[in-house]
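J.: what shape does this take:
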Amino acid sequence: MPLFGLANNVRMSLDLINSKQYFSEQSVVLLNYAGLEDNDINVDSFLHVEYLYLKRNLLTQLPQSIAKLCRLKELLLESNSIECLPDELSSLVFLHVLNVNSNLLTLLPTSVCQLASLTKLQISDNRLTQLPSDLGKLVNLEILEASRNLLTTVPKEIMFCKCLKLLALDRNKLVRLPRQLFVLSDLNEVSLAGNNLQYLPLDVVRLPRLRHLIVDDNVDLHYILEVPDDNNILIISKTALHASNLTAERPAVHGLHIVLRRDLPHVVLPPEFQEVCQYGTHSVPGLQELALRAVFDLMETQPGVRSSCKDLPAELSDLLQCPSAHCHVCARAMFRSAFFAA
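T.: Coordinates of the predicted model:
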């Protein structure tokens, strides 16, 4: 693979950088640690480049002419001072990897969400307060790294990123996660350390390929979930109880197995739940729970019912499309009721 590199040559000759003869046949160009500023590079010099690395320079923005780099597959912009990304970025239809870690981004533009070929998005160490709902358009995305930002949640549309395998959201300000996140069956690792989480979506332990769930340093997390015996999830947490603390015998209640932290007196459940039942009692789910279960069962067997549910209030329709949780005993969908161990 043709490669051109000038890394570590501080303030190299701009004539050399902008000379088309040096890059006309190069597919990989390394310009890391080169002291480059916004006006230093002529995009026309990189028209044939597929891999462009510009780590730790002095860039504050990308030119609109970035759209000309139609062959680009990887773009590394880590450790610059970029405050925004141009709309023209959406023209990079072959881009697989975008790394803008350690910049000054406050907003992730929708142009990034139009990069249909993107498999790896690295946006850690920025100033992002939210992610766009269009994130769900990244249907080929496998890795999303967004640690050390100012995020309080992630959009529920992430459920459409069906190929997602690794999600890193450490050191944000997350207080909740959408339950829709945990319908992504390919998820292998979810890292949530150092946030403000009070609860986890209850279906997290049902993910077939999830092997690492990291929730360290979430001091307000009130419980973790008991992992089924046939699941290999490793929950990494210094503050939560582990399955070894559970009693050996438990009534066969069709509900969710939740382990409470003994040092926290109050429990914060996901907002979808309206009632809490306890193992060892004869609690019966409420009328709305029973009705939602019945409608959901009809949706599974009669396709025409699903389209009719779109006329329901948005909250109920959303619940029917993506239940709050599933029973760990019978795997039946659950909506408004949760069961706790005594």
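
J.: switch to C-alpha atoms for all contacts and neighbour counts from now on
T.: OK.

J.: list the buried residues for the lengthiest helix in the chain?
T.: Using DSSP state H to define each element, the chain has its longest helix at helix 287-301. Within helix 287-301, the residues that qualify as buried are E289, L290, L292, R293, F296, M299, counting by 16 or more other Cα atoms under 10 Å.

J.: how about the residues you listed in JSON lines, adding distance to V28?
T.: Formatted as JSON lines, the buried residues of helix 287-301 follow (distance: Cα to Cα, whole Å):
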{"residue": "E289", "distance to V28": "57"}
{"residue": "L290", "distance to V28": "60"}
{"residue": "L292", "distance to V28": "55"}
{"residue": "R293", "distance to V28": "55"}
{"residue": "F296", "distance to V28": "52"}
{"residue": "M299", "distance to V28": "52"}
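
J.: before we go on, could you also do this sequence so I can check it against the first one:
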Amino acid sequence: MGPVPCEVGDLKELQTLDVSTNRLLSLPERLHLCLSLQILTADRNRLWNVPRHLCQLPSLNELSMAGNRLAFLPLDLGRSRELQYVYMDNNINLKGLPSYLYNKVIGCNGCGDPIQVSEMKLLTFSSGQLTVFLPAEVKAIGTERDPVLPLQELAMRHLYHACRHSDPDFNFLSPVSLPRSLLELLQCPLGHCHRCSEPMFTIVYPKLFPLRETPMAGLHQGTTAVSFVAYCCSTQCLRTFDLLS
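T.: Next up is the predicted model:
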């Protein structure tokens, strides 16, 4: 089997899709148009990312991408209450799970192996001896010493709320009124704050919670070295977010 055809997005009634063991390098973004999709299995391929548009699938209940080359997951993965089962086992470069996945059924054994990945040019965030890769779309990492947001981030957030109030689908905007890259980002933000759900577009404030320090540690019996990562929108949310509360 070759690449998944873009026309898969036209299959509105599709409920289960299994594209395992096909040497796939990517999944089509139009996959997020499969509004009835409940189970997506893409194990044992060569995938390096999970399209963030998949987080918008309203019926997705199970996602399995074990045995790929994932180094990061979308910030919003797990934000949907419908998604309950996520299997990412044996992605050795994957060291961080979005905190939205906490209390979901997750598989992450064999992830986070301590190896050097010189070919990856991704931003990383470190806390103590722990380091995680951040999604490629993240342009900047904020800390408690950076209370002022970049001008582009402020503008995008203001525009998002103004447009969302008048037209939730942003249909009145076009590449003429806004560059295509910014228009697409406005329609599908990088992610939403794990503390207050504020949309984020260029910068995130990450906070690590090692899995071994959570009550879930016993379920994995030391077979994974990943951390949960809370992605916050500001220094205030960064200070007040608590995974276990």
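
J.: quick TM-score on the pair, please.
T.: Superposed pair, TM-score by TM-score structural alignment, normalised by the length of structure 2: 0.72. Supporting alignment: 195 aligned residues with a Cα RMSD of 2.5 Å.

J.: need the contact partners of whichever helix or strand comes after the longest helix of structure 1.
T.: Using DSSP states H and E, the helix or strand that follows helix 287-301 of structure 1 in sequence is helix 303-308. Residues outside helix 303-308 of structure 1 that contact it (Cα atoms under 8 Å, 6 or more residues apart in numbering) are L298, M299.

J.: now for E153 of structure 2: which residues touch it?
T.: E153 of structure 2 touches M200, F201, T202, I203, counting by Cα under 8 Å, 6+ apart.

J.: 7 Å - rerun?
T.: F201, T202 (Cα atoms under 7 Å, 6 or more residues apart in numbering).

J.: please tell me which residues of structure 2 stretch 332-341 of structure 1 aligns onto.
T.: Counting by TM-score structural alignment, stretch 332-341 of structure 1 falls onto residues 198-207 of structure 2.

J.: give the buried residues for that stretch.
T.: Quick answer for stretch 198-207 of structure 2 (16+ other Cα under 10 Å): P199, M200, F201, T202, I203, V204, Y205, P206, K207.

J.: what's the local residue count around E145 of structure 1?
T.: 19 (other Cα atoms under 10 Å).

J.: A66 of structure 2 corresponds to which position in structure 1?
T.: That one, A66 of structure 2, aligns with A193 by TM-score structural alignment.

J.: which element is the residue of structure 2 most remote from its centre on?
T.: Distance from the C-alpha centroid of structure 2 peaks at V176, with 29.1 Å (Cα atoms, centre = their mean). Counting by DSSP H and E, no helix or strand carries V176 of structure 2.

J.: name the single longest strand found in structure 2.
T.: For structure 2, the longest strand by residue count, based on DSSP state E, is strand 203-210.

J.: now do that strand against helix 151-166, angle only.
T.: Counting by axes from the mean of the first three to the mean of the last three Cα atoms, to 10 degrees, strand 203-210 of structure 2 lies at 100 degrees to helix 151-166.

J.: report the distance from strand 203-210 of structure 2 to the chain centre.
T.: 13 Å (Cα atoms, centre = their mean, to the nearest Å).

J.: the residue nearest in space to the middle of structure 2 and L159 of structure 2, how far apart?
T.: When Cα atoms, centre = their mean is applied to structure 2, the residue found nearest the centroid is P74 (0.9 Å). Look at P74 of structure 2 and L159 of structure 2: by Cα to Cα, to the nearest Å, they are 22 Å apart.

J.: quickly find the element holding the residue lying closest to E13 of structure 2 once chain neighbours are set aside.
T.: Ranked by Cα to Cα, 6 or more residues apart in numbering and with sequence neighbours excluded, the top spatial neighbour of E13 of structure 2 is S36, at 5.4 Å. Under the criterion of DSSP H and E, S36 of structure 2 resides outside all helices and strands.

J.: go on, V29 of structure 1?
T.: In the assignment (DSSP H and E), V29 of structure 1 maps to strand 28-30.

J.: would you check the span in structure 2 matched by that strand?
T.: So strand 28-30 of structure 1 sits over no part of structure 2, by TM-score structural alignment.

J.: check stretch 144-158 of structure 1 too.
T.: Going by TM-score structural alignment: stretch 144-158 of structure 1 matches residues 17-31.

J.: mind listing what's buried in that stretch?
T.: V19, S20, R23, L24, L27, P28, R30, L31.

J.: and which of those residues is nearest to F125 of structure 2?
T.: L27 (26.3 Å; Cα to Cα).

J.: Three-state assignment for the nearest residue to that closest one once chain neighbours are set aside, please.
T.: Nearest residue to L27 of structure 2, sequence neighbours excluded (Cα to Cα, 6+ apart): V4, at 6.6 Å. Following DSSP: H, G, I helix; E, B strand; the rest coil, V4 of structure 2 is assigned to coil.

J.: before we move on, what about C55 of structure 2?
T.: helix.

J.: quick one: map it onto structure 1.
T.: Checking TM-score structural alignment: C55 of structure 2 goes with F182.

J.: same check, this time on P135 of structure 2
T.: Using TM-score structural alignment, P135 of structure 2 pairs with P270 in structure 1.

J.: does its match really touch Q198, like I thought?
T.: No: contact criterion Cα atoms under 7 Å: P270 of structure 1 and Q198 do not qualify, at 8.7 Å.
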